[in-house]
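In: requesting a structural model of the entry that follows:
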Amino acid sequence: MSLSKKHFKIAEILAAIFMNTHSGEEREKYELWERENGRLAKEIFNRENYDEFVRVAERFDCQEGWQVFVENRKIKVLSGEKQGGRVNRFKFVSRYAAVGIILIACGLFFWLNRSREEEPKQPVFAYQIEAGTTGARLTLADGKTVDIVKDQTFMMKETDGTLLVTDSMGIDYVAHDVKDEEEIRNTISTLTGMEYTLTLSDGTKVYLNAESKLCFPVCFKGAQRVVELSGEAYFEVAEDAAHPFVIKTRDISVKVLGTSFNLRAYEDEEVVTTTLTAGKVQVFDGRQFKDIVHGEQVVYEKAARTMEVSKVEVGRYMAWREGKFVFRNERLEDVMKYLARWYNVRYEFMNEDAKNMRVGAKLNRYNNMNPIIEMLKKNPSISISRKDGVFYISSE
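Out: Sure thing, here's the model as predicted:
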């Protein structure tokens, strides 16, 4: 194996960083290299990868590697006759460092070469599409907006006396000395690449997925607890037999007393799905009611205005709440639309056949998107290229 002088130089600097013998100039060169190769630097400096580097290095002749290193770096080895104890130590350290350099260089070559084999036109570490994060935009009744970021903490009081508290867990509305006046309604929205959790004044927990919006009263009043949803949310509804909890979407409404379920009602999708994990809910589309129990799902077809009830694998539809993506024989267009909400990526299908390709996968929601793209590329029927930040997808 021949490594370029460029790779040897990078490896030499990395070895100096490892041994804390680097100069200021080497530190500057390393920082420049790290900015351009962030993921690769992380891989190399991860001690868990050491065994991988060793396995790669063992494929090559160490003596030959030393000679190649000497020739490439123009190192002059002192003869034993002219060495004192200090020189001997220097020679030992130099040879030890050189072996380390060769080992790292082999590891560097391994990562560079492997990524070229997997993605010839664009190494996987050249870009990284990060996962979404915690965040939301809160719109108050008076029209003022508050952008909430991860781990932000603040407390404010609504005009009716309801306390609004945010912490690392989300927003918590606490009814405290509430005035007897008309209902005040706020709206919380998650933008692309965001998720958020809020606890309503009755104790109901709502987990909002990306690109979702919930309109709700800061303190429930009246015979029913009514909220409005656009997007996807998982509800853990506090029990209150005297005051049913009602979620309204543009197409249907869901009525519950106390239960846990997932409601997906994106306005740009063709169906609305209600999936129940516990309890019982009633779905109404303006013409008919459908009751479902644990393990069942109602799918409302917008165009046909029909509702179908079926038994489903509940975990598949709750996976996003547990930090997973689970796709089972789903259309690639639907998969990409769902992923784009979370990863904030742009894509374009080059033909209709590509949209209808069927895919299945189980992936970590909080990892970057690169493994998902790599998985799709391994499908011989799918072609994916990336240009100017847009993924172009076609069928082979």
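In: hey, let's count contacts and neighbours off CA atoms from now on
Out: Noted.
In: hang on, residue 10 is in a strand, isn't it?
Out: No - Residue 10: not assigned to a strand; according to DSSP: H, G, I helix; E, B strand; the rest coil it is helix.
In: so for the longest helix anywhere in the chain, what gets flagged as buried?
Out: If you go by DSSP state H, the chain has its longest helix at helix 85-118. The neighbour-count check on helix 85-118 (16 or more other CA atoms under 10 Å) flags 91, 97-111, 115 as buried.
In: packing partners of that helix?
Out: On a contact count with 3 or more CA pairs under 8 Å, 6 or more residues apart in numbering; DSSP states H and E, helix 85-118 meets helix 5-19, helix 38-45, helix 50-57, helix 62-73.
In: tilt between the second one and helix 5-19?
Out: Angle of helix 38-45 versus helix 5-19, following axes from the mean of the first three to the mean of the last three CA atoms, to 10 degrees, is 60 degrees.
In: mind listing what's buried along helix 38-45?
Out: Buried residues in helix 38-45 (16+ other CA under 10 Å): 38, 40-41, 43-44.
In: please provide the structure for the following sequence as well, for comparison with the first:
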Amino acid sequence: MRNIEIIEALKIGKLIGRNQSGKATEKEVDEFSEWLAGPEANQKLYDEIVDEDNIQKSFDRYGQYDAQSQWEHIEPKLKTRIRRFYPLQFVKYAAAIALPILVTTAIVLLNKNEAGQSELTSKVEVLEDQKETVLLTLADGTQVDINELQQDTITERNGVKIENRKGDVLAYNNTESSAEELIYNTLKVPVGSRYSIVLADGTQVWLNSKSSLKFPVQFGKESREVHLYGEGYFEVAKNEASPFKVYTSKGVVEVLGTEFNISDYYDDDFSAVTLVGGVVKVTNNKDAIVMAPGDQSLIYDADKHIVSQKVDPEYYVSWTKGMFEFDNQRLDYILRKLSRWYDVSVNYDYVVLKELRFTGAVESKDDIEVILSRIERTCGVYFEVSGSEITVKRD
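Out: Modelled structure (predicted):
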């Protein structure tokens, strides 16, 4: 099968999945309607794809598909040709492994309203008494347990008041005065939690699970600079005289006033900057990229070129609303997201299983067993669970 045929098949699968889930954009609805109104064969293909018996047959065929032997045949070619590989060239190799199930998995959704659940081997252990708490580290090194904080305000050594608001929000005095001496606080959010902070300039930051933000109690005159580890969603207060900069492990994001998401976890190969509104500039030692809304920049290393692509930002900020939403994402990407929230480790029996793709949405308040059982029902994989370790196996 030619590359263009593969890409077209995956595109159709995605359009059907998005329309079936009710999450299609207006453009996707139009594209799907146009495709369905085309040749009579399109309607016939659609009926076959959404037929439950055919979906089950696809799963059964995958169960007999020897993906590991296909990978062992292909892997040496990847190693010998890696220096001159381009993304389109890789498609044909990935398709040889995964094509029998990709279209089906694109349209069978992780719908939280589905009835019934698969039995997992054993339950994932999430020990409540071992969970960490949200910690605020003050300039003098004092650590404040926000979960146990009783008073409404905290006072820093320079007199700045920190308000402990309802709804998991800390707020610093919003003042126009600039600090002569910068003193820093650090807010650390543990596994399975989210927290929000309003900085002294009015900028609000939402921090995801296993993330931390280092920031000045009051900003200086010339710039506003913070340091992020993990994932944060920023709504930056506009101040043309003082650019706002976010430092990550691989680069710097600079803005005047805008909304964007940054994901910069140590176990990812890249930092991802996703722009919701406004304009930002992303820089590293190699590149400087100006982004527009809907752009996503991937920074793989401080000394490598930045990769840009168009995305739907909603999927990358859904965590701020207590959701996990995925649009044709790799299983490896999805399970890394879940591992950070539920504090579990993930292993794979076959490396090719990482390449399976899914579209769907689940709530982060659900038990992980519920989410895993839904994934199990969508394609030929199952999860073997031992304590806090999950192994992904071919069904």
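In: just to revisit the earlier point, now distance to residue 208 of the first structure too, for the buried residues of helix 38-45 of the first structure, in a markdown table please.
Out: A markdown table is the format used below for the buried residues of helix 38-45 of the first structure (distance: CA to CA, whole Å):
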| residue | distance to residue 208 of the first structure |
| --- | --- |
| 38 | 32 |
| 40 | 34 |
| 41 | 35 |
| 43 | 34 |
| 44 | 37 |
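In: how much space between the residue nearest in space to the middle of the first structure and residue 218 of the first structure?
Out: By CA atoms, centre = their mean, the first structure has its centre lying nearest to residue 131, at 2.6 Å. Distance, residue 131 of the first structure to residue 218 of the first structure, using CA to CA, to the nearest Å: 31 Å.
In: where does stretch 12-20 of the first structure end up in the second structure?
Out: Stretch 12-20 of the first structure lines up with nothing in the second structure when matched by TM-score structural alignment.
In: before we move on, back to that, can you tell me which of the helices and strands packed on helix 85-118 of the first structure is packed in deepest?
Out: helix 5-19 (a mean of 18; mean count of other CA atoms under 10 Å).
In: where does the aligned residue in the second structure for residue 166 of the first structure fall, helix, sheet strand or coil?
Out: In the second structure, residue 166 of the first structure lines up with residue 164, judged by TM-score structural alignment. Going by three-state DSSP, the secondary structure assigned to residue 164 of the second structure is strand.
In: can you check the one 3 residues further on too?
Out: Here residue 167 of the second structure is recorded as coil under three-state DSSP.
In: and the closest residue to residue 252 of the first structure other than its chain neighbours, how many neighbours?
Out: In this structure, residue 252 of the first structure finds its nearest non-sequential neighbour in residue 285, 4.4 Å apart by CA to CA, 6 or more residues apart in numbering. Residues near residue 285 of the first structure, counting by other CA atoms under 10 Å, number 18.
In: kindly report the same for residue 353 of the first structure.
Out: By other CA under 10 Å, the burial measure for residue 353 of the first structure, its neighbour count, is 13.
In: residues in contact with it?
Out: 394-395 (CA atoms under 8 Å, 6 or more residues apart in numbering).
In: could you redo the last one with a cut-off of 7 Å?
Out: Residues counted as contacts of residue 353 of the first structure (CA atoms under 7 Å, 6 or more residues apart in numbering) are residue 395.
In: the first structure: which residue goes with residue 360 of the second structure?
Out: Looks like residue 360 of the second structure aligns to residue 361 there (TM-score structural alignment).
In: which other helices and strands contact the lengthiest helix in the second structure?
Out: When the second structure is parsed with DSSP H, its longest helix is helix 87-107. Secondary-structure packing of helix 87-107 of the second structure (3 or more CA pairs under 7 Å, 6 or more residues apart in numbering; DSSP states H and E): helix 3-21, helix 52-63, helix 67-81, strand 357-363.
In: repeat that for 10 Å
Out: helix 3-21, helix 40-50, helix 52-63, helix 67-81, strand 323-330, strand 357-363, helix 368-378 (3 or more CA pairs under 10 Å, 6 or more residues apart in numbering; DSSP states H and E).
In: coming back round to it: just to check, the match of residue 360 of the second structure is in contact with residue 332?
Out: No - assessed by CA atoms under 10 Å, residue 361 of the first structure is found out of contact with residue 332, at 11.3 Å.
In: shared neighbours of these two, anything?
Out: residue 376 (CA atoms under 10 Å, 6 or more residues apart in numbering).
In: of those two, which one has the most company?
Out: Here residue 361 of the first structure and residue 332 are compared on neighbour count by other CA under 10 Å; more neighbours surround residue 332, at 22 against 14.
In: that one contacts residue 347, doesn't it?
Out: No - counting by CA under 10 Å, residue 347 is not a contact partner of residue 332 of the first structure; they are 11.6 Å apart.
In: who touches both of the two?
Out: In contact with both residue 332 of the first structure and residue 347: residue 393, using CA under 10 Å, 6+ apart.
In: how near is the aligned residue in the first structure for residue 342 of the second structure to residue 379 of the first structure?
Out: Using TM-score structural alignment, the partner of residue 342 of the second structure in the first structure is residue 343. Per CA to CA, residue 343 of the first structure is found 21 Å from residue 379 of the first structure.
In: returning to what we had before: the helices and strands packed on helix 85-118 of the first structure into JSON lines, with extra columns for distance to residue 292 of the first structure?
Out: Shown next, in JSON lines, are these (distance: least, CA to CA, whole Å):
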{"stretch": "helix 5-19", "distance to residue 292 of the first structure": "61"}
{"stretch": "helix 38-45", "distance to residue 292 of the first structure": "47"}
{"stretch": "helix 50-57", "distance to residue 292 of the first structure": "52"}
{"stretch": "helix 62-73", "distance to residue 292 of the first structure": "68"}
